[in-house]
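S.K.: Have a look; sequence and predicted model below, questions after that.
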Amino acid sequence: MSSTSDPARPRRGFGRDPEADSGPRATFGQLLPYLLEHRTVLSWVIVISILGAIASLAQPLLVSQVIARVEQGEPLGSLVAGLVALVVAAALLSGFGHYLLQRTGEGVVLSSRRTLVRRLLHLPIAQFDERRTGDLVSRVGSDTTLLRAVLTQGLVQAIGGSLTFVGAIIAMAVIDPTLLGLTLLVVAVSVVTVVVLSRRIRVASRRAQEKVGDLAAAVERAISSVRTVRAANATDREIAAVDKDARGAWEQGIRVARISALVVPISSIALQVSFLVVLGVGGFRVATGAIEIGALVAFILFLFLLIGPLGQAFGAITSVNSALGALGRIQEIIALPSEVEGDADVVPEPDDPDDAAVSFHDVHFSYPERAHRTEAEKAAAEAEAALSATAGRGANANSHGSRDAQVLRGVSFAVPRGARVALVGPSGAGKSTVLALVERFYDPTAGVIRMDGVDIRALDRVELRSRIGYVEQDAPVLAGTLRENLLLGTPDASDEQCATVLRSVNLGEVLDRSPLGLEAPVGEDGVMLSGGERQRLAIARALLAAPPILLLDESTSSLDGRNEQLMREAIDAVAENRTLIVIAHRLSTVVDSDLIVVIDHGRVVGTGTHSELVREVPLYRDLAKHQLLV
C-alpha cells in the first residue's frame, strides 16, 4: 500500500450503497453456460435421477400389491424382495447422483473463478483505481461459491424429480381423481407463494453479497495499513469501522434468512395439509367403498413422492435466485471491457521518422472521473485522509493530482535513444503520470506518444511492455520468495543471473543471510525487507529483464547515501546502450543526466542540462537549491 494519501484517488475500502443501486441482475440464460460446460456429467445425473424416479414410482405399486395379497391371503412371492431391491436401488442411485452433483458444483465454481480472474487481471488500470480490492476478492471467493448451490441444492435433481412428479400425478389420477384435485389445490397455493417470494430472494441475496464485499474491502484496508493504524492510535476506530461493515453483512444475511424462512416451511405445510386432506377424505371414501384400502395407501405414498420433487423445486428456486444475485456481481466484472478491447477503435497517428526513443507531442491527460461516489464514500475518504495526516503521511503527496482538473497540459519533449533523461518538479506535477502513459496504463486525452517514431497505440501492449522496465514509486514486492520476485518478468533467468543482479544492487547480504538463498521468503508486501531493500529488489527485477528502456520512478528515494551510490553504479552499468527515464528525487541523480525535463502543474517549463536549467529556469534553480527533496 502506498505510503502517501491522495484524496483524489478513489478509496478502495468503501463501496456503493446497494440500497441506492442494486446493480445489474443476472438472468438464468447467463447461468446456463456455466452449467452446459459440464453437460456430459449433468446428462448422466439426469439419467440417474430418472432411474431413481422410476424406482421410487414402482414402490407404491408394489406396496399396493402386497396389501392386496395379504387381504386375500395369497402368498407374497417375490414382491417383498422386489420392493427391497427397489428401495436399495433408489438409495444407491441417489447417493451416486449426489456425488456427481457435488463434483460438478465444484467444477462450476472453478470455471467461474477462472473466468472472473482472467477478466480481472486484464481490466484497465482505471478500473482498479475506482474499485475496492476487497470487494473484487469477495467476488472471486464468496460470490462464485454461491453458484455451487444451483447444482447441490436441487436444480438438476428437480429436473429429474419432475418425472416423479408427473408420474405421481398420473398414478394418483388413476387411483382417485377427487383426492388428486384436492391435493393439487393445496400445491397450487404453495407454488404461487414461492413464485412471489423468489424475486425478493434474488434482490436480498445480491445486497447481502455486496455487504460481504464491503466487509472484505474494510478488512483488506485495515490489515494492509495496520502499521499506520497502530502508529496513529486508530486501532479501535478501525475495529469499529470493520464491525460496522460486519454488522451490515449480518443484517443483510438475516434478511435473506427471513425471506428464505418463508419458503422453507411451505413444502412442509403443503405436505401436512395434503396428507390430512387425503387421510380424512380418503378414509371416508374407503368407508363408503369408493376405493380399496390398498389404493388409499398407494395414493398416500404417491403423495409423498409428489411433495418430494415439489420441495426440491422450492429449494431450486431459492438457490437459483441466490446464485443469480451473486452471478449479477460476477457478470458485472466480466462485462467490463479489457484494456485491449478498445484498441481496435484507435486510429494511430502517422509514424514520425525522428530518432527519439520516446517522444511526447502536445499530450493532455485527465484521470477518468468516477461514475458513482456516494456521500458515505466521500466521508470515508476524508476520514482516511485525516488518518494519513495524523500518521504523518501527508495528504497531497501523490503525483496523480486532482481528478477535477487536467494532470498534463500540452506536454512535449523527446528522449534521445540511449540517453538518460530526468523528470523533475514539485510533488503532484504529473511526473509519475508521464511514466504511466508510456506504459499505457492509461491513454492520453489528447496528443500522441511515440516510441521509436511509432504511435504507441499502434503497438501491441505485450510488445510495448517487453521493451520497458518499470520500477514504480512504491517499489511493490510480491509475497513469495526472492526468486519468484525476480522471475516475474524474466521467467527463464538462471539462478546465477538472479544472484548476480541481486549483488549488483547491493542485496548480496539479503541473499546470504538466509540458508534458503533465492528461496528465502520476503513476506506479505515484502514486510521482511527494509524499505530500501524492497526498492532495490524492484530495481533488480527490472535490471534482470534488461529491456531497451528503463523507467525509474524515484527509485533511490528510500536509499541511504552508500546504497544510492551503489545503485547508481549498477544502473550506470546496465544503462549502457539503453534509454533511461528517471523521476529524480535527489540532485545527485539529476546532475549527470543528458537531459532534464522540468514539469510544473502538468506543463513542461524547461528542458536542458543541469547547468543550463540552473541559469534559465527559476523553479529548477529553487529545486536544486533545496537538493530536489520535494
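M.R.: Arrived safely.

S.K.: from here on, contacts and neighbour counts on C-alpha atoms
M.R.: Noted.

S.K.: Apart from its neighbours in sequence, what residue is nearest the residue positioned nearest the centre of the chain?
M.R.: The residue at the geometric middle of the chain, judged as the C-alpha nearest the mean C-alpha position with CA atoms, centre = their mean, is residue 136 (3.3 Å). In space, and not counting its chain neighbours, residue 136 is closest to residue 213: 7.4 Å by CA to CA, 6 or more residues apart in numbering.

S.K.: Against that first model, consider the following:
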Amino acid sequence: MSNTAEPVASTPVETPRPKNASSMTAREMMVALWQFVRPYKKTLIAAGIALVFTAGITLSIGQGVRLLVDNGLTGDSSAALAHAVLVLMLLAVLMALGTYARHYLVSWLGERVVADLRKAVFDHIVTLHPSYFETNRSGEIMSRLTTDTTLLQHIIGTSFSMALRSSLMFVGALVLLLFTNLKLSLMVLVGVPLVLLPIVLYGRRVRKLSKASQDSIADVGSYAGEIIQHIKTVQSYTREHDEQQAFGREVEAAFDVAKRRVRQRSLLVAVVIMLMFGAVGCLLWVGGNDMIAGHMSSGDLAAFVFYAFMMGSAVATISEVYGELQRATGATERLMDLLNVEAEIPVSSGTAESGQPASDANGARGQVAFEAVEFSYPSRPDQPAVRKLSLDVAAGRSLALVGPSGAGKSTLLELLQRFYDPLGGRITLDGVDIREMDTGTLRRQIAVVPQQPALFTADVWYNIRYGRPDASDAEVIAAAKAAHAHEFIEQLPDGYNSHLGEQGTRLSGGQKQRIAIARAILKDPKILLLDEATSALDAESEYHVQQALEALMQGRTTIIIAHRLATILHADNIAVLDQGQVVAQGRHAELIEISPLYKRLAELQFQSSELQRPVVE
C-alpha cells in the first residue's frame, strides 16, 4: 500500500523491484556494500596487505620446493638439505603469521560491516510509513534482517577474502609458471578458458536460484511467525495437524528450491575440478617426458606441478566462492530494496529529545480542528473514508466519535497522528497545519490508549517508561498509581521488575490497559486519543480503567472512539459519523432528539426507560 497523496518530500519514491526479480550483478553488489565498508578503509588496506603478503609467501614455497628437490633430495649435501628445509620452515612461519592477520582483519571487517548494515536497515524500517507493513509481512522483513545479513557476514568475512586470495594465487602462479617453463605454461593458458567457461555459464543460473532460495526461506519464517503469534487460536480450533501439514509444505517448497541451487553449485564445482585436474594430469605427462629427455630439472618439474596445483586449487575455490557470491547478490538486493523504500511521511528531524513532555516541546494548547478533510486509503482510492469532514475540539475539551463500523472514526485518529496525509482539506493543531510540523514534535504531544495496547517483552519499568524514557522511578510509580495499576503491579512476582512476556501475555486485558494508561499519564500529552479503550473488558476491569481514564483526561484535549455509549455520556461534544461524514453533533440528550442514527445506536444499548434519563452519571 502506498499513499496516493501528493508527496511531501522532494525525493521521488523508489518502487521496490518485485520479489522474484534478480537484476543485481556482483559489481552492483560491491558498489552497494562499499558505502558500509568505506568507513573502515584502514582496516581494509591492512587486510589487503596481509592478503598480498600471505599470497606471496605461499607462492614462494614453490621455489623452496624446487631447492629442496634439486639441492636436497636429489643432491649429496646434508647442509644443502638442511638449508632447503629451513627455508621452507621460515616460509611456513611467515605464512602462518600473515594468515592470522588476514583472517582476523577480514573477519572483523565482515562482522563490523554486517552490524552496521543491520543497524541501517532497522533504523530505516522504523521510519517507514505504516502502510508499508500492511503490504509486507513482518516475517519476511525479519528474514532480511537476520538470514540475509548472516549470509553477507559469511561472504564478507570469509568467502570474499578467499576469492581475492585465490585470484592473487592464480595470477601469481601463472606468472611463475611462465618463468619456469614456457611450453607448459602455454598449455595452461589454453586450458584456463575451458575451466572458466562453466563458471560463466552456470553463474547466472545459480544467482537466480539463490535469490529464489532466500525468498522461500523468508516465506517459511513468515508462516511460522504468524502461527506462533496466533497459537491460542490454532489450538482453540484444533488446527494443529493442518498447520503442521501446511508448514511442511512451505518447508518442502523451500527445500526444493535449495536442492536445485545446491545441485547447480555442486555440478559447477565438480566440472571445474574434473577439468582442472585433467589439465594437471596432462601437464605431468608432458613435463615428465621433458624431464626424462633432460629438457628440465626435477626441481623445475616439482615447482611447476606445485604452481599448477595452486592454480587448480585457486580456480576450484573461485568457482565455489562464485556460487556464494551469487547468493550474496540476492541477499544484498533484498536488503538494498528495503533501504531504498522512501518514507512517505517526512521523518522527524529529531530537534526535540525523545520523551520530552509535549507541554515543554512548544507550549501547545491542544486545540484540534479538521477542516473539510477528505481521505481515501491508497488500497481503496475509489471508496472515500472521510468526505468533507469538519470538526473542532477546543483545548482541554473532549470529543466523542460514534457511528457504525467503517464510518471513519479510526481514520481520523490516524490522520491526526499523521500516519496518512489528507487528500483534501487540512488538520490543524493550535491553528497550524500539522503537515507543516515536525512529525516528532506533533506525536510527542499525543498519547494513544488503544483497545489492544502494545506491550513489549520487557519489565514493567520499561513498558511504562516507553512514553518518557528519562522518567524517574518515583514518576513511574506515581503514573501507575494514577492509572490504578500500582496495586496489581506490586502483586507481580518481581513487582516493577517483572517481565510481562511477549505482548504482555502474563497480564489480563484490564491490567494491560492500565499499564498503557500509566504510560500515557507519564508522557503527559496535550492530546489524548482513546480508541475503544474499555470495550473488551469485564465490569470490574472497566471500572478501574474508567477511573484511570477520567484522571488522565483532566485538562487534556481528548478524542474518544466508543461503541458503548455509556462510556461517553460525559463528553463535552459527541459527533455522529456515517460514511465518512458528520451527520450530527451535540450532547447525548440532544442527539436522541435530532439524530435517528444516534437514537438507533442508543436503543441497541440502553433500556427504553434509560433513553430519557438525565445525564447525571
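M.R.: Yep, that arrived. Computed from a prediction, not measured in an experiment: that's the story for all the values here.

S.K.: quick revisit: so which strand or helix has the residue nearest to the centre of the first structure?
M.R.: Secondary structure assigned from DSSP states H and E places residue 136 of the first structure in helix 133-138.

S.K.: Can you name the next helix or strand after that helix?
M.R.: Tracing the chain past helix 133-138 of the first structure, the next element assigned as helix or strand by DSSP H and E is helix 144-152.

S.K.: Show me what that following helix is packed up against.
M.R.: helix 79-120, helix 293-334 (3 or more CA pairs under 8 Å, 6 or more residues apart in numbering; DSSP states H and E).

S.K.: List the buried residues in it.
M.R.: Judged by neighbour count (16 or more other CA atoms under 10 Å), helix 144-152 of the first structure contains these buried residues: 144-152.

S.K.: picking up where we left off before, pick the most deeply packed of the helices and strands packed on helix 144-152 of the first structure.
M.R.: Between those, the one whose residues have the most neighbours on average, counting mean count of other CA atoms under 10 Å, is helix 293-334 (a mean of 23).

S.K.: for the helix or strand just after that one, packing partners?
M.R.: Tracing the chain past helix 293-334 of the first structure, the next element assigned as helix or strand by DSSP H and E is strand 356-365. Secondary-structure packing of strand 356-365 of the first structure (3+ CA pairs under 8 Å, 6+ apart): strand 408-416, strand 446-451.

S.K.: Out of the ones you listed, flag the one nearest residue 555 of the first structure.
M.R.: Residue 555 of the first structure lies closest to strand 408-416 among these, at 18.9 Å (CA to CA).

S.K.: Measure the mean distance from that closest one to the second structure post-superposition.
M.R.: Average distance, strand 408-416 of the first structure versus aligned residues of the second structure after superposition (mean CA distance after the TM-score superposition for the first structure): 1.3 Å.

S.K.: next helix or strand past that strand?
M.R.: strand 420-424.

S.K.: so where is that next one in the second structure?
M.R.: Against the second structure, the aligned range for strand 420-424 of the first structure is residues 398-402 (TM-score structural alignment).

S.K.: Identify all contacting residues around that stretch.
M.R.: 393, 409, 556-563, 565, 568, 571-577 (CA atoms under 8 Å, 6 or more residues apart in numbering).

S.K.: Residue 460 of the second structure maps to what in the first structure?
M.R.: Counting by TM-score structural alignment, residue 460 of the second structure corresponds to residue 482 in the first structure.

S.K.: That match contacts residue 514, doesn't it?
M.R.: No: distance between residue 482 of the first structure and residue 514: 11.0 Å, which falls outside the contact criterion (CA atoms under 8 Å).

S.K.: Need the residues touching each of these two.
M.R.: Shared contacts of residue 482 of the first structure and residue 514, defined by CA under 8 Å, 6+ apart, are found at residue 520.

S.K.: all helices for the stretch 351-500 of the first structure, in order.
M.R.: Ranges of helices within the stretch 351-500 of the first structure are 375-390, 431-438, 461-466, 482-486, 495-504, based on DSSP state H, counting those that start in this stretch.

S.K.: Nearest to residue 445 of the first structure, out of those?
M.R.: Put simply, out of the helices of the stretch 351-500 of the first structure the one that sits nearest residue 445 of the first structure is helix 431-438, at 10.4 Å, with distance taken as CA to CA.
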